[in-house]
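[1] The sequence isn't on hand, but the structure is:
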């Protein structure tokens, strides 16, 4: 896998049509692969909450991915809405986004970053990505509860 040197990260952008389309695609895929009660992906309106910081990844003007951090309090953040556009997969966008989000969490004074992802085979690449970046399986955090369709992971920053 190669990384793309021209990748640019921008804060915000939720009002842009290409971002709304990518997030709609993300929600649709999550709903198609997980039971409704196990879908924890956020719609655009929820990503606008004051506790959430959202970034896009662009290659020139093309949106290739997005990700967010939700401040859970107590120097703990949750990685949310990680998504790479299908046409950009395999180019290092996810790797770069995770590195970016971890750096942003550290800049914000976070000491821990956690996440929730699925247990299904569909989510295996995501679980491998997070494990490569030091995330390990943990108990549910925040408002999450045990769910056979969810894996919870965490790491210190």
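    Noted; the coordinates are in hand. What you are looking at is a predicted structure, and each value in this text was computed from that prediction instead of being measured.
[2] contacts and neighbour counts: CA atoms only from here.
    OK.
[3] Could you pull up the residues touching the residue positioned nearest the centre of the chain?
    For the chain, the residue nearest the mean C-alpha position is residue 82 (2.4 Å; C-alpha atoms, centre = their mean). Counting by C-alpha atoms under 8 Å, 6 or more residues apart in numbering, residue 82 makes contact with 65-68, 94, 97.
[4] Show me what secondary structure element comes after whatever helix or strand it lives in.
    Assessed by DSSP states H and E, residue 82 sits inside strand 76-84. Elements were assigned by DSSP H and E; along the chain past strand 76-84, the next helix or strand is helix 93-107.
[5] now the angle from that following helix to strand 76-84?
    Put simply, helix 93-107 runs at 160 degrees to strand 76-84, going by axes from the mean of the first three to the mean of the last three C-alpha atoms, to 10 degrees.
[6] Can you show me the strands along the protein?
    7-11, 52-59, 62-73, 76-84, 112-118, 136-138, 150-156 (DSSP state E).
[7] Can you give me the buried ones in the first one?
    What it means is strand 7-11. 7-9 (16 or more other C-alpha atoms under 10 Å).
[8] how about CSV for the residues you listed, with distance to residue 110 added?
    Below are the buried residues of strand 7-11 laid out as CSV (distance: C-alpha to C-alpha, whole Å):
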residue, distance to residue 110
7, 24
8, 23
9, 20
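[9] got another, please set it beside the one above:
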């Protein structure tokens, strides 16, 4: 797998903001309005969220965040690879970094919400290959024909 430089990010670089906007735009295109749970940059800067970016030299490869839910629980947010880095291990590298961060913080459970339709199948495969399985909804999420919640222990 290609090596990426993954850093804690302050969400100020234009490339990072552009990839997050691309992510939000796609979520709004693929999802019903009430099922878009992607966080805007302002929300990703909140104290309960730690945001990371992965770089291939000067090129942004992927982004991802870990939200602290308290009581040893965390949530993956804003996982997105840049279009040129899909299928090149950038998402996997980010997921590995977020798992390491969760473990370092003493978290024992991670959850995520994603869509069920075909557009989300690559994400399902990545998460399933890394120990995540479908679970009951958590937080404010509702599992239905569109939304899928997944979890794994650490």
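    Yep, that arrived. Predicted model, so just to flag it, every value in this text is computed and none were measured.
[10] now for the residue nearest to the centre of structure 1: what does it line up with in structure 2?
    By TM-score structural alignment, residue 82 of structure 1 lines up with residue 79 in structure 2.
[11] just checking, residue 131 of structure 2 touches residue 152?
    Yes: judged on C-alpha atoms under 8 Å, residue 131 of structure 2 makes contact with residue 152 at a distance of 6.0 Å.
[12] of those two, who's got more company?
    residue 152 (17 against 12; other C-alpha atoms under 10 Å).
[13] Report whether the expected contact of the more buried one with residue 133 is present.
    Yes: if you go by C-alpha under 8 Å, residue 152 of structure 2 and residue 133 touch, sitting 6.6 Å apart.
[14] distance from the strand holding residue 82 of structure 1 to structure 2 after superposition?
    The superposed strand 76-84 of structure 1 is, by mean C-alpha distance after the TM-score superposition for structure 1, a mean 0.2 Å from where its aligned residues fall in structure 2.
[15] relative to strand 150-156, how tilted is that strand?
    120 degrees.
[16] list the buried ones in strand 76-84 of structure 1?
    76-84.
[17] same deal with stretch 58-72 of structure 2?
    Buried, per 16+ other C-alpha under 10 Å, within stretch 58-72 of structure 2: 60-69.
[18] mind giving me a markdown table with the residues you listed and columns for distance to residue 145 of structure 2?
    Shown next, in a markdown table, are the buried residues of stretch 58-72 of structure 2 (distance: C-alpha to C-alpha, whole Å):
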| residue | distance to residue 145 of structure 2 |
| --- | --- |
| 60 | 33 |
| 61 | 31 |
| 62 | 28 |
| 63 | 27 |
| 64 | 25 |
| 65 | 25 |
| 66 | 26 |
| 67 | 25 |
| 68 | 27 |
| 69 | 25 |
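[19] Which of the residues you listed sits closest to residue 49 of structure 2?
    residue 67 (4.3 Å; C-alpha to C-alpha).
[20] Who are the contact partners of that closest one?
    Residue 67 of structure 2 sits in contact with 48-50, 74-77, where contact means C-alpha under 8 Å, 6+ apart.
[21] Mind doing that once more with 10 Å?
    44, 46-51, 73-77, 98, 102, 110-112 (C-alpha atoms under 10 Å, 6 or more residues apart in numbering).
[22] counterpart of residue 55 of structure 2 in structure 1?
    Using TM-score structural alignment, the partner of residue 55 of structure 2 in structure 1 is residue 58.
[23] Now check structure 1 for the residue matching residue 36 of structure 2.
    Residue 36 of structure 2 maps onto residue 39 in structure 1, by TM-score structural alignment.
[24] got a list of what its match touches?
    Neighbours of residue 39 of structure 1 in contact, by C-alpha under 10 Å, 6+ apart: 27, 29-33, 116-118, 149-150.
[25] Then residue 20 of structure 2?
    Per C-alpha under 10 Å, 6+ apart, neighbours of residue 20 of structure 2: 11, 14, 26, 38-41, 62-64, 78-82.
[26] can we see that at 7 Å?
    Residue 20 of structure 2 is in contact with no residue at all, counting by C-alpha atoms under 7 Å, 6 or more residues apart in numbering.
[27] Residue 95 of structure 1 maps to what in structure 2?
    Aligned partner of residue 95 of structure 1 by TM-score structural alignment: residue 92.
[28] what's the nearest residue to that match if we skip its chain neighbours?
    Excluding its sequence neighbours, the residue lying closest to residue 92 of structure 2 (C-alpha to C-alpha, 6 or more residues apart in numbering) is residue 126, at 7.1 Å.
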